[in-house]
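**Student:** Have a look at this prediction, sequence included:
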Amino acid sequence: MGAWKRFTQKERIAYFSMEIGLKAEIPTYSGGLGVLAGDTIKSAADLKIPMIAVTLLYRKGYFLQHFGHDGWQQESDIEWLPEKHMQLLPTKSLVTIENRDVKIQAWLYNVKSPTGGEVPILFLDTDIPGNDPADRNLTDHLYGGGLELRLKQEIILGIGGARILAALNFAVKKYHMNEGHASLLTLELLNNTRVPIHELHIDNNGYMEQVMKKCVFTTHTPVEAGHDRFPYDLVERIMPPEVPIDLLKEISGPDALNMTLLALKLSHFINGVAKRHGEVSQNLFPGFEIHAITNGIHPFTWCSPFFVNLFDKHLPGWANEPELLVRVDNIPDEEIWDNHCGAKAFFLQYIKEKTGRELNPDVLTIGFARRAATYKRGDLILHDLERLIDIGRGKLQFVFGGKAHPKDDEGKKVIQRIIQKAEEMHGAIEMVYLENYNMEVASYFIPGVDVWLNNPMRPLEASGTSGMKAALNGVPNFSVLDGWWIEGHIEGVTGWSIGPSPAEIDQEIGRAPEDLEDIYQKLENIIIPLYYEDRPGWIKVMKNAIGKNAYYFNTHVMMRRYVTDAYIH
């Protein structure tokens, strides 16, 4: 029996994602979307949910990040060998791109849980002898190239992925599209209804409904760049001939192929990734019923070894029943603090090895690591260096991390400014920007700081999962009230807010000075005094982050919601 055949014995949820982050050695992710997909799959395995995941195999990854002497980000390809991690399956599928046949092969990776659950993942790849040389490179880079490459990759993921599942004889109960990148799979499903797709129109409701019943769509971003649109002249040139352009225009908009609209129109269940994001998405896409299932993190993956040992000792079974973390008060304060200090010392040692910089383990350390997109405002706290130095001299140190997209010069400028301001503050407040932030670096970084800072422009943070990883490790959040933090925040109890409540915000423009003033005020008057003058009070906030945030904001809770709300109907 082929390695995959035992997975074809029962119906499965087919989970499609442009990127999946499982571990740093498999560099098929860029950030939060991919890491969430990996955490989703791990919890599905833990909970024994019958799932099969489909993504692309990026032979050159996203990219390796380096900084020049001037602090400007440079990129290089990641070298890795898929055959060291996964098994090439013999079955192939075929799609037509630009009137050329493109063969697609699949690599099988099994996510295995200690509970005995398993979720297979298919990594699709076009680097096959016989394909046109240009087509062999289509799956090399994640989010590389322009619109043309993106559309080709989305054809491979959506149409090619659906075909490979059929060729491997998987029985699919529901197709779950993690963002709009995979929404072309709906066209393949329409193709497989009993009516030839060329005869389908939007008023063929019965056949549309057949497809809708099978599809679940999760939208992750209110940021315009996150919703792919392709001009129809490009679509007509590239798309397989069996896709009727007239039907596409009926479903996904007359002006351009809108991948989000395509998924919205052909899914029976649609959700945003936090309560606030559900509301924002409902306003963005009126006429659709948009639910909210708040994102989570996989508990065991993101818990530092220090806290794994601590939770195992006091809360046995926590990794598969994270709701047990609500009993964190059973753990003595000194053990919480000692294990946090262990995680912090480990991280500071890593910084020393990578950069030669020695940070002081006794100084309050603030961490900030995000994609360096401008809306995340990575350099906001540095806008008034004199004020920051006055507040934090000898009392604060900072660690930053995160990549800018290779074509995002504005994001690269944010990184460059942070690196340059670190030089200006040297000797007063120490600040380090770590290169090449990835899942491995995050596993040291997040548990190794004392406070997790997050200050994006509202309402552009759909959910944000790094703060959940911090909370799991007893690191309080200091964040604007957006995304998941609206649900997790209790002022001074689980962490601290930045700026006004969501109810007070009618527009974001001009809010930066207000947010900055709040950051400085709370650092000076609340956070720094609590850290240095009231250790029991600080540990209480750490425990609340675990017991009131981490017990709930995890992918076990999230996946149970998907099963009951989206999958079994």
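**Tutor:** Yes, it's here. Numbering: from 1, shown residues only.
**Student:** can we go C-alpha only for contacts and neighbour counts from here?
**Tutor:** OK.
**Student:** which residues touch W485?
**Tutor:** W485 makes contact with 463, 479 under the criterion CA atoms under 8 Å, 6 or more residues apart in numbering.
**Student:** one more time with 10 Å
**Tutor:** Taking CA atoms under 10 Å, 6 or more residues apart in numbering, we find W485 in contact with 274, 276, 454, 461, 463-465, 467-468, 477-479, 494-497, 549.
**Student:** And for Q420?
**Tutor:** 70-71, 414.
**Student:** Generate a ChimeraX selection restricted to the buried subset of those.
**Tutor:** Buried residues among these (16 or more other CA atoms under 10 Å), as a ChimeraX selection:
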select :71,414
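**Student:** Pretty sure D70 sits against Q416.
**Tutor:** Yes - the pair D70 and Q416 qualifies as a contact (CA atoms under 10 Å) at a distance of 7.3 Å.
**Student:** Tell me the spacing between the residue nearest the centre of the chain and G492.
**Tutor:** Centrality entry for the chain: nearest residue to the mean C-alpha point is G32, 1.9 Å, by CA atoms, centre = their mean. Separation of G32 from G492 (CA to CA, to the nearest Å) stands at 27 Å.
**Student:** related to what we said a few turns ago, the residue nearest to the centre of the chain: what's its closest spatial neighbour, skipping adjacent residues?
**Tutor:** In space, and not counting its chain neighbours, G32 is closest to T465: 7.0 Å by CA to CA, 6 or more residues apart in numbering.
**Student:** show me what contacts that neighbour?
**Tutor:** T465 makes contact with 32-33, 35-36, 294-297, 471, 483-485, 553-554, according to CA under 10 Å, 6+ apart.
**Student:** Next: D515.
**Tutor:** 380-381, 455, 457, 479-480, 497-500, 521.
**Student:** for those, which one is nearest A166?
**Tutor:** M457 (42.8 Å; CA to CA).
**Student:** and the comparison structure, right after this:
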Amino acid sequence: MTDFRNYSVPYQISSEYSKKVAYFSMEFAIHQPLKIYSGGLGFLSGSHLRSAYELKQNLIGIGILWKYGYYDQGRNQDQTLKAEWYEKTYSFLQDTGIKFQITIHGNPVWVKAMYLAPETFNSAPLFLLSTDLPENDYLSQTITHRLYDSDTAAKVAQFIMLGIGGAKLLDELNFNPDVYHLNEAHGVSAVFHLMRKFGSKEEVKKRLVFTTHTPEEAGNEKHDIYLCDQMGYFNGYPLEEVRELTGMEGDLFNHSLAAFRFARKANGVSKLHGKVSREMWSKYSDIPEITSITNSQNYTYWADKQLYHFMNTDNKPAFEDRKHYLKKRAFELVADQTGKLLDPNVLTIVWARRFAGYKRPDLITRDLARFEALINNPERPIQIIWAGKPYPSDYGAISTFNQLVHLSKKYPNVAVCVDYELTLSKRLKQAADIWLNNPRVPREASGTSGMTAAMNGAVNFSTFDGWICEFAEHGKNSFIVPTADYVNMSIPEQDHFDLENIFQVLEKEIVPTYYENKDKWDDIVEQGMKDVVEGFESNRMAKEYYEIMYKS
């Protein structure tokens, strides 16, 4: 029986990773049955915990047990997106028996801690906080109901839960980490608990590191500083003192800026993002050195091992047979959802990730005549699948999703899937020949979906942004959209430039290579599979966090 009142990681720790780390994240995508994630941030933290387990690092995760998850992505009668929230129950989580109180909006709120043991899904230990307790009033119970609640006060309460609640849990566990690692700024309220624990900003700073995932200042969360104060975000510190500690001016509390100012070290999540972050935050004082550790994904969880085996043994017929089988199996899921039965012998393009405006999911459809010419070519056919979850209150992204649903009804070889979670993500990567990624440069901090696509024999076709800048060799391991002059171009000009070049590369390079130069296509697939494991596997990332961020 685990002793949760004097907790230590329950496996033999590797000597090079002995430093104790608590890793705070709003979401973790550990495995399909545990629905406490929305997208890339969760996929990243899930892979980080899996690699921490494989490397036997002395690291534990701190997150929140979302009762209704992010949301369930269903369909209305006309197949358009329907956001639904269902209660989740998990027999594989262990009740630690730990309960404690924190103060939110002047009320004592009871918090309990659940535990995901390492052997359940092969991840570092994960503790999940919940307010869904009979001792709490209904409003307090709802704090941990929905990930990224659209209500502002609820969101601030969730940030307090992760930060102050997570830091207090560590005291209850008597874990006493050497390093508190904030994965994004959602948990930065922890510093106001740590201030009371360690006595000064300097002492907190010795122990805190921060990973930023946002390449634009406008994308960083800011809330009314008076609301934060009323909600108890500052753990009893008066506003004057908070302003002094964080250097905040005006009426907004910038969570990322506070995280930077309390952190001893900070990092962006790709080399380009590190550079962008250094420039973006350079106008502020009291910012630590911002380095970069490029996001990565876990080979053990994501890669198709048989594809790698056949590639490494140079068994081309078996490799092709395996990829054909993976496509056929995935297409059964697509057919079940959409009624479209796709052909595994046809070049398959997949666009699947979080639906957001800057990622431009519908870009390829904006020149409809050219789009139709591409997908209606009987000589060199193409089929396209879209999938992804918009935020449930991002009505622009939902509208785009629904437009694509209606568009897909016109064509037997175009499908839009719902329920984009870990399992469908893996299947669609196995289904893809081309993994299309066309965010507006330079808005993608890193992106990781293309990494796991490459691990399943798909070729990346992307604008030159995020992790791709460190990976891509056009025509050798991927295809790249020529870069627009995004500094001087307007958004419509950039979109037009990118659209024109996407079609150019598709029509002149990708489609002819796939259908007319099989050997070259196979070489590109295999080179991508090799390069992604060499540079973008999460054991490398988890190792770098210890070497670069956690060392004193």
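**Tutor:** Yep, it's here. Keep in mind that this is a model prediction, so the values were computed, not measured.
**Student:** before we move on, back to that, of the contacts of W485 of structure 1, which belong to strands?
**Tutor:** If you go by DSSP state E, the contacts of W485 of structure 1 have 454, 477-479, 495-497 in strands.
**Student:** In those residues, find the pair that's most separated.
**Tutor:** Longest span within those, CA to CA: N454 and G495, 11.7 Å.
**Student:** Which one's more surrounded, those two?
**Tutor:** Counted by other CA atoms under 10 Å, N454 of structure 1 and G495 do not tie: N454 has more neighbours, with 27 against 24.
**Student:** How about the contacts made by the aligned partner of that one in structure 2?
**Tutor:** Using TM-score structural alignment to pair residues, one finds that N454 of structure 1 aligns to N437 in structure 2. Each residue near N437 of structure 2 by CA under 10 Å, 6+ apart is listed here: 350-353, 359-361, 447, 449-450, 460-465, 468, 480-481.
**Student:** mind running it again at 8 Å?
**Tutor:** By CA under 8 Å, 6+ apart, N437 of structure 2 lies in contact with 351, 359, 450, 460-463.
**Student:** Make JSON lines out of these and add neighbour count and distance to V276 of structure 2.
**Tutor:** JSON lines is the format used below for these (neighbours: other CA atoms under 10 Å; distance: CA to CA, whole Å):
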{"residue": "W351", "neighbour count": "24", "distance to V276 of structure 2": "26"}
{"residue": "K359", "neighbour count": "18", "distance to V276 of structure 2": "18"}
{"residue": "G450", "neighbour count": "25", "distance to V276 of structure 2": "21"}
{"residue": "N460", "neighbour count": "29", "distance to V276 of structure 2": "23"}
{"residue": "F461", "neighbour count": "26", "distance to V276 of structure 2": "23"}
{"residue": "S462", "neighbour count": "23", "distance to V276 of structure 2": "19"}
{"residue": "T463", "neighbour count": "25", "distance to V276 of structure 2": "17"}
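**Student:** from these, which single one is nearest M248 of structure 2?
**Tutor:** Proximity of the contacts of N437 of structure 2 to M248 of structure 2 was ranked by CA to CA; the top entry is K359 with 31.5 Å.
**Student:** between the contacts of Q420 of structure 1, which is nearest E430 of structure 1?
**Tutor:** G71 (16.4 Å).
**Student:** Where does the nearest residue to that closest one once chain neighbours are set aside sit, in terms of helix or strand?
**Tutor:** The shortest distance from G71 of structure 1 to any non-neighbouring residue, by CA to CA, 6+ apart, is to Q416 (4.7 Å). Using DSSP states H and E, Q416 of structure 1 maps to helix 409-425.
**Student:** now the next helix or strand after that helix and helix 409-425, what's the angle there?
**Tutor:** Counting by DSSP H and E, the next helix or strand C-terminal to helix 409-425 of structure 1 is strand 430-434. Going by axes from the mean of the first three to the mean of the last three CA atoms, to 10 degrees, strand 430-434 of structure 1 is angled at 150 degrees with respect to helix 409-425.
**Student:** which secondary structure elements does strand 430-434 of structure 1 contact?
**Tutor:** Using 3 or more CA pairs under 8 Å, 6 or more residues apart in numbering; DSSP states H and E, the elements in contact with strand 430-434 of structure 1 are strand 396-401, helix 409-425.
**Student:** if you compare the ones you listed, which one is most tucked away?
**Tutor:** Of those, the one with the most neighbours on average (mean count of other CA atoms under 10 Å) is strand 396-401, at a mean of 21.
**Student:** mean distance, that one to its aligned residues in structure 2?
**Tutor:** Compared with structure 2 after fitting, strand 396-401 of structure 1 has a mean deviation of 0.4 Å; criterion: mean CA distance after the TM-score superposition for structure 1.
**Student:** That strand corresponds to what range in structure 2?
**Tutor:** Per the alignment by TM-score structural alignment, strand 396-401 of structure 1 matches residues 382-387 in structure 2.
**Student:** What's P482 of structure 2 aligned with over in structure 1?
**Tutor:** Under the alignment (TM-score structural alignment), P482 of structure 2 maps onto G499.
**Student:** Give me the distance between that match and E491 of structure 1.
**Tutor:** In terms of CA to CA, G499 of structure 1 sits 12 Å off from E491 of structure 1.
**Student:** got it, and L168 of structure 1?
**Tutor:** Counting by CA to CA, the gap from L168 of structure 1 to E491 of structure 1 is 52 Å.
**Student:** Neighbour count: those two, which is higher?
**Tutor:** More crowded of L168 of structure 1 and E491, by other CA under 10 Å: L168, with 18 against 11.
**Student:** That one - nearest residue in space that isn't next to it in sequence?
**Tutor:** Nearest to L168 of structure 1 is T91, by CA to CA, 6+ apart, at 6.9 Å.
**Student:** now the helices: where do they sit in the stretch 51-200 of structure 2?
**Tutor:** Under the criterion DSSP state H, counting those that start in this stretch, the stretch 51-200 of structure 2 contains helices at 118-121, 138-141, 152-160, 166-173, 190-198.
**Student:** out of those helices, nearest to R329 of structure 2?
**Tutor:** Within those, the stretch nearest R329 of structure 2 is helix 118-121; the backing value is 23.9 Å (CA to CA).
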